[in-house]
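Q: Take a look and give me a structure for this.
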Amino acid sequence: MRTTSAVSHSAIRPVSIVVEPSAFEGVTVVAAKVAADLERITGTAPAVVDAPRAAATPTVVLAATLGRSPLVDELVAAGRLDVADVAGRREVYAVTLVESPFADAPDVERALVVVGSDKRGTIYGLFSLSEQAGVSPLHYWGDVAPQARELVELGETTATREPSVKFRGLFINDEWPCFGTWTSQHFGGFTADMYDHVFELILRLKGNYLWPAMWTSSFALDGPGSLNEELADMYGIVVGASHHEPCLRASEEWDIVRGPDTPYGNEWNYLTNREGLLRYWEDGLKRSGRYEKIVMLGMRGERDSELLGEDAGLQANIDLLKDAITEQRRLVAQHAPGATEMLALYKEVEEYYYGSDTVPGLRGWEGLDGVTLMFCEDNFGFMRSLPATDAERRSAGMYYHFDYHGGPVSYEWMPSTSFERTHDQMSLAFDHGVRDVWVVNLGDLKFNEVPFAFFMAMAYDMDAYGNGTRTAAADFTASWLDATFPAAAPDVRATIGEVLHGYLRLNAMRRPEALNEHVYAAAHFQEADRMLARADAVDAANAAVVAALEALDDDGRTLLAYTSLVGLPARASLNLLRLHVNAAKNAHYARQAKPVANAYAGRVTEAVATDRAIGDEIRELAGGKWTGHEQEAHVGFTGWNEDGSRYPVRHVVEPMGHEPRLSVSRADAVPTYHRQYGRPMEVVVDDFCVAGETAVAIEIANDGVGSLAWTLEGGEDVPWLGVSARSGSAVAQDVVVLTCDRALLSATTQTVRLLVRVGAAQPHQVSTVAVVVSGRAVDTAGLPAGTFLPGRDGVVAIDAQHAAASTSVDGAAFVELPRGGRDGSAMRVLPTTAPAFEVGAPAPTLTYRFLAETTGEYDVDVWQVPTGVVVRGTSLRYTLGGAVVEAVAADVNAGEPGDARWARPVVENIRVTTSRTRFEAGVAELTLGALDPNLVVERIVVRPAGVVLPASALGPRESARVQA
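A: Have a look, this model is predicted:
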């Protein structure tokens, strides 16, 4: 993965690692881990010794921390080592090659000196040697085995920069049933043996911070005893606690120690049990305050509920919090002096912080001076309020989510937050001054390893991965693939990237738990078929990777790593998508009374079986290493718990009659056409009268029994019309694709009548349906390049990045976010810190050009990534043709499931706002201006007033446009 350091081409082959007796214990332990890493490659572990003389070898690695290394002091004093770029800095390291380094160890010819500015710097430097050698930071969690070879060469690294964010790490949360079952079976609970693997992952990714699991565990007690805290301290891991666990005491501890006859009392109620709670918090600080900690302040109600309940007023809650925080800070100063103190502005605590027009909140209260304010996104990955004053920016954190248990729907199974969303929203937070703490809720951790690695890469180096690098996701992916799958050919690594981002983007379009058979339209815009095609494309790429990796001669190690990190999550996700989309097709065809519905019911049944089989595969992965992680509920959620969830209902159609029966329909519509007597019913295909339309699928189905022999007559001599099949024998359903060669169309409308005939054994059973096809050339002469052309019903659909023109103001301009939308790219204003623009004043704009067929009123739908307001009390607005449109009102309660104005867009991953405007016939221009910079636009749909789009999730494809 990309770093800010540089590795030289001069190298040594280390045969021993020197760690002086004065070194931190954590450095000694990590040196042994690095030795084990090298043993995985060469089969021989370098000796870890406490002095160069003990090495008795010509080459050594010296692991040292400034201020704790007499050897480094000697080298510096002798002018042999320059540490100026390391000294006095935070978590910095350099790796320097020194020839003939030690006077009292003449047999040591060279030393590769890893020197850190502090303990964590030295540890990062040591683990950087493992990465140089080819050991992945995900070697344990992702089952990544390094390539075996006889020799490992290690080189120099220039001094690294200080990390961009001070505290960087993860939250193990929602850990039952998966993580909890796994650690109970393999490690006997939430013990130090398990946390050793978590700490190592954090350090290998150059992090330093943890919120430990908290549903049924107490970090300070489960080590067993204090072993967890002691281990974290040894490694230099800063341990905090979740947003509702104050003063270093886990939520679960309260149930262990509470009681009417205890010093703490029995009520988690600060009004009625103030002294008991203060004693409880004080004892937690006495026990754990001696370690490097971030102490959470404040409190919520028991079990993460509201503090005083719904009936209590704002003032009462604020007064209670002020008193509790004041007392907590007094206890921290007494028992954990120097600790970082933090208040999480999560859920209703955010309301208490900002207050109201009549009730002053905690904001600006001197009792929070010096306290880190942890801001929180809306639980679905979108920022909701960010630091707006210098005081807030001085120490600010962010609680982000890759996993969430709550309303309107939970998502805890497979990764479903795209790299692009993480990049955009965490860059937004960083740009607004959130640079002290980043913690991400990883849920069970397993299967979220790669998104977490990207999150940590950003936190460590925003120069490389921040808003200044629009290709950050692609850059990270390329370097991660090279480092993780070196045995794979370059084209195979590229395909792995396609699988990784392919399944993630499909999951991000609609989180897996929120999928059901009603999401993607079974017919309209052929949406279901498009989604199935996308799933098939990713699945084919996955199969190609598996085949290539199976051919490698490495005992299946690369294949296992791929399966663990990418392949298995991809297959599981794609299967679940197919399950629901095929259920939609099953229900659609059942409503049409077509027995072909039964084939789709069978596909659903197969997907259910595959879903269960993948659970078995997770249980058996890597020899049972991850048993327990197969247990996450993920199908058909109807709320924030799995209560009431189910596999889709499957519909069975019993054919009518005793003979074949004809049923004809458009594949992108619901109505069916069939008649045995009288004038044939007509299927209208007028699509070819509008620009860009070149293909329409017609379904010829048998809704009876037996085999339906059909023929399609007419249009054989029409040069612009193609017909994929003229006859067939449909047991269930055949599909005929009508294609149009638009270059052969004339300017006048041409109509062709195609007859679908079925001849049965008896004349009275002959059925005929007419397919009436019309086509007309569209005259684009004289239209300016970039002009979009109307489709059916005069509708124009424009992807936001295809503006004909744009303007900037004082350096603020719309910039494309590649793959930053739900279904493609998006446009947002950069810099994100640009101020809101005044109505009527210049603002960044995008201008779109389209052909209006008639003069009149039009409805303009602006499809947006559902970002929220980041300045409390403001709205999210844009201008359209000069009129102001409010996309998000100031009173929208982001994160509150009861507010449908927020909940529906984040579940659907799109927000659509509509305004009406008038256009004259001819080439029309539509200008969108950003009044608030957090507007992120994905597409524009222009509809003649009164035209309603068929129900669908993704809407029409982009319209044709005049090319230059």
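
Q: Only C-alpha atoms from now on, for both contacts and neighbour counts.
A: Fine.

Q: you'd agree residue 566 is in a helix?
A: Yes - Residue 566 forms part of a helix when assessed by DSSP: H, G, I helix; E, B strand; the rest coil.

Q: Give me the contacts around stretch 826-838.
A: Outside stretch 826-838, the residues that touch it by C-alpha atoms under 8 Å, 6 or more residues apart in numbering are 428, 431-432, 799-801, 811-820, 843-844, 865, 930-939.

Q: Check stretch 458-478 too.
A: So stretch 458-478 is contacted by 1-4, 163-165, 168, 206-207, 419-420, 423-424, 427-428, 438, 454, 457, 494, 497, 817-818 (C-alpha under 8 Å, 6+ apart).

Q: distance between it and the chain's centre?
A: 15 Å (C-alpha atoms, centre = their mean, to the nearest Å).

Q: quick one more, to check against the first:
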Amino acid sequence: MFSQPITAFEPGPGYLGLKDLPILTDPNDDEGIHLAVDALACDLASVTGQKPEVWTTVTGRPHVEGLILIGSLPRCRFLSDIQTADQATSPAYNSISGMWESFETSICNSPWPVADRVFVISGSDKRGTIFGVYTLSEQIGVSPWFWWADVAVQPREQVYALPVTVRQGEPSVQYRGIFINDEAPALRDWARDKFGPQFNAEFYTKVFELLLRLKANFLWPAMWSGYPEPGSSFFTDDPANQALADRYGIVVSTSHHEPMQRSMTEWHVANKGLKARWRWDEQNKPVLVEHFKGGAARAKPYESVITLGMRGDTDKALDMDDPVSTMQDIVTTQRKILGDVYGSPENVPQVMALYKEVQSYYEQGLDIPDDVTLLFADDNFGHIRRLPTPEEQQRRGGCGVYYHLEYVGHPRSYKWMNTNSCGKIHQQLTQAFDSGIKKLWIINVGDIKPLEVPLTFALSLAWDIKSIAPEMIPAFYDTFAARTFGSEYSSNIGRLLLNHDRLLALRRLEHIESDTFSILNYNEADDIIQRLTDHEEASSALMDTLPEMHKAAFFQLVHYPLRAARVFVDLHISLAKNQLYGEQRRNTTNAMAMRVLALFDLDHDLTQQFHNSPWTGDKWNHIMKQPRYGFGTNGGDYHTPSRDLVRGLSFVQSRQDSTPIAGQMGVAVEGHIGILPGLANEECCRMQPSRGGRASGLRLPSLSPYGRNSCYFEVYCRGTRPVSWSVEASSYKWLCISPSSGTLESEATQDQRVSLIISDWSRVPAGLCTAIDIGIRSTDGDYEEVHLPVDNRRVPASVSAFVESDGCVSIAVGDVSLSEFQKAFYQHLPYLGRLSSGAISLASRVPDPNTLITAVPHLTYSVFTFTAAASATVTLYFTMALNARADGRPLAYDLIVDNTALKGAPLAGRSHSADLPEGWDTAVQDLVWTRCHAFDMSVAGLHTIRYRPLAQGVILEKIVVDLGGQRQSYLGPPGYSPVQGRPVVRL
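A: You can find the predicted model right below:
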């Protein structure tokens, strides 16, 4: 994706126009190269309007200006002619000879009379040549996703090869590919609709070409076992599948619970479930051995990576008294089978997936031969569980990682559409690579189609780990957009994709419920909806201006994900408001319920538009059919819904008045549901304001020059008659109240929000710290008071600090610039984590601070408090990560507040090395660890917080000091810049 340019669309000195040039190949070269050449010919036809001829000889051909020569060094005889003909212009292939999947492009003089010049794509091997071919295709404007996302090709009068030698060395990761998993119902039903009852060769042809265009070479094929019976089996669904993969150049393996090139479906189809159990014991072992022998023998003619080991049936742990010894016997037996089939077990690549409990078996002493690749795994949610030791990095078989972009399992599945942030993918996979995981990356992509963007990102890193730095994620999106839609639209589309990425970093969509984001505090839910709405509207406006040729791809890749995400989140937040309004007995309760149902219908309409669009018809029927509303209410129930469901709608009786003692006018303040909301207060008259213990239900958030300068309350109708209301005239001229009066019809669908704003703090009396009472009356005689705390205390002019507001201090650490000295030890990761300000981690080049504890300086933050708190709570928000250290030492940090030091506080521990830590099931959905510590801040004034991470992977996003005023929310209080005047708010 970030390859060095080898083509141009405008002429230049020495350039060679490629339009209508014949392509020369050696008929003895690998079939996969010829398949790629055929695809290139079609790509050139799509771009230039003319399909080139494919030659296999230069004898008897008409003279042409130039040729495109494509071949592999081991098998293409024409490359030898070029190498010996003209040493001055001929490429030297020594730099790639014998390398893995490398290629070189150049223009040289032709050694044959039939042509003047030759544009050469030479590969060190079969796939190196293929990747060179598809690099050319991509650079002339054919996206790897052109078929899968209906990407239009921009017609060009001419495309030119550049007269430069470009060498692409070995990929960063040797085996790079995907696992087609959890493919029911969407991908399965789509494929049955388009290709037949099974995942056949016609389907896999599309998969293989996509992989190669993405510079991938490896596949764990679809394997869903079950309905429609018997399930999927790559090897038997279509006998042509395995041979076809080999011809294309795709290395086939099988998933973590399908050993020895056998699918679980094959076991069930062979009726082994009646003859023998999937259990390694004396009774069943002989049948399993024969089963494994058949898989190994069948794979022998083809390039394969054999998966070792065995999990229990339906992908569960082994049901054995001594699973470690059992697994050792399984691996030993499997190695013997491979020795019998291949002559030696080391004659075929093998992988051992250390998935879930298998990692603990390995760490309890399971012996895995040195030539076998150790495949470490993430927690199924994108957080790697284990990194290799220095000794493991030296294994002949190397190390790999199994990484999820979708998952079905505890604590909750996610498989509808992309909910992955590239910042997290980058941080985890580059950390894996830096730790020696370079042999195999296998990416779980579920239905493939919804994951175009994150899969492209992950495979770009696998191809060239240096191609994308943390700060280059916007450049990735711009490049993806330019390659897909052309440079004219790349900036706007790239920005939309980046903005969507940052919203996905808040929380995966399927993990959102009506109570996730606060509708009461910090404008959290409204701000998130506003961001989603702004992006959706920008997407709609851009779509209206796009040429018709781009609309299909734009809808699939950009507009549908943005709009569907807005609808999904909007529905859940609207449901929360409906429930709140019902508790308060607002007339608008019913309107909000209708909004929820309208959004529910809109979500389905969007799905149907994807399945039968104006641009592609029913090409993608079924592909977005995964239900996503209505997960189980049991916290441990991960199962995906069988059908979308909205539960918990509230309705009020719209033909009924409230009791006279309550009155028809209601008032609710930001930040509080109210005291006895919706219930009759027998001790109060509707013409008297809420007092005493009920006054807190009408107390607004505090306004401060160091925090918020505005808040709101809402006036609503709770009866059958209109309500005319007004705010009593304020004697505070520096306080703007807008609007100050209004009328609510009983059937109104929206309540009236009143904003309280202090725009000029210089007009507020210095040192004022009090609650202002604001009265609201209706013409019906209703009366209520809201209470607005105003805090105009100031810090000394000489102080530069984060200042308390509304009872807390919030610091978005990514907003604090690192000094040049600190940059030697720390790095800012601007697109990682939940906040738009990013996060702070140790620089990747910094050694473990446990070995150089005094070398890494603390990060220091000054805070100023007005409230004396004998037990202030300091909460640190860390980007979700697991303790992947093989030595068992915890991820930890030091925290010092004033003179009180907390040394080596653990971020995420574990009872033993393969367990997930306590609290993981919550943190993995929140995408952060929160760690709370109490400190004595009983003296108001200036305080110092010093923080230092003690390991790679300890990544800080935010610090909050709660002095008694922090309100409940998902993201915590917004961070404010440490400056006087109106602060910058960051989500």
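
Q: picking up where we left off before, which of the contacts of stretch 826-838 of structure 1 count as buried?
A: The neighbour count (16 or more other C-alpha atoms under 10 Å) marks 428, 431-432, 799-801, 812-820, 843-844, 865, 930-939 as buried among these.

Q: Let me know whether residue 890 of structure 2 touches residue 912 as I believe.
A: No - Residue 890 of structure 2 is beyond contact range of residue 912, at 11.1 Å (criterion: C-alpha atoms under 8 Å).

Q: who's more crowded, the two?
A: residue 890 (20 against 11; other C-alpha atoms under 10 Å).

Q: Now do the contacts for that one.
A: Applying C-alpha under 8 Å, 6+ apart, the residues near residue 890 of structure 2 are 883, 906-909.

Q: centroid residue for structure 1?
A: The centre of structure 1 sits closest to residue 417, judged by C-alpha atoms, centre = their mean, with a distance of 1.4 Å.

Q: any idea how far that residue is from residue 909 of structure 1?
A: Look at residue 417 of structure 1 and residue 909 of structure 1: by C-alpha to C-alpha, to the nearest Å, they are 11 Å apart.

Q: ok, now residue 878 of structure 1?
A: For residue 878 of structure 1 relative to residue 909 of structure 1 (C-alpha to C-alpha), the value is 19 Å.

Q: And those two? Which one has more around it.
A: Ranked by neighbour count (other C-alpha under 10 Å), residue 878 of structure 1 and residue 909 place residue 878 first, with 24 against 21.

Q: Residue in structure 2 paired with the more buried one?
A: Under the alignment by TM-score structural alignment, residue 878 of structure 1 pairs with residue 893 in structure 2.

Q: Can you name the helix or strand that that match falls in?
A: strand 891-897 (DSSP states H and E).

Q: And that strand, what does it pack against?
A: For strand 891-897 of structure 2, the elements it packs on are strand 900-908, strand 941-949, judged by 3 or more C-alpha pairs under 8 Å, 6 or more residues apart in numbering; DSSP states H and E.

Q: Kindly recompute the last result at 10 Å.
A: strand 859-865, strand 869-879, strand 900-908, strand 928-937, strand 941-949 (3 or more C-alpha pairs under 10 Å, 6 or more residues apart in numbering; DSSP states H and E).

Q: my read: residue 161 of structure 1 touches residue 93, true?
A: Yes - in this structure, residue 161 of structure 1 is within contact of residue 93 by C-alpha atoms under 10 Å, at 8.4 Å.

Q: so what sits against both of those two?
A: Contact with both residue 161 of structure 1 and residue 93 is made by residues 5, 85-86, according to C-alpha atoms under 10 Å, 6 or more residues apart in numbering.

Q: Filter the residues you listed down to the buried ones.
A: The buried subset of these - by 16+ other C-alpha under 10 Å - is residue 86.

Q: Residue 961 of structure 1 -> structure 2?
A: Using TM-score structural alignment, residue 961 of structure 1 sits opposite residue 978 in structure 2.

Q: Just confirm residue 168 of structure 1 is within a helix.
A: No - according to three-state DSSP, residue 168 of structure 1 belongs to no helix; its state is strand.
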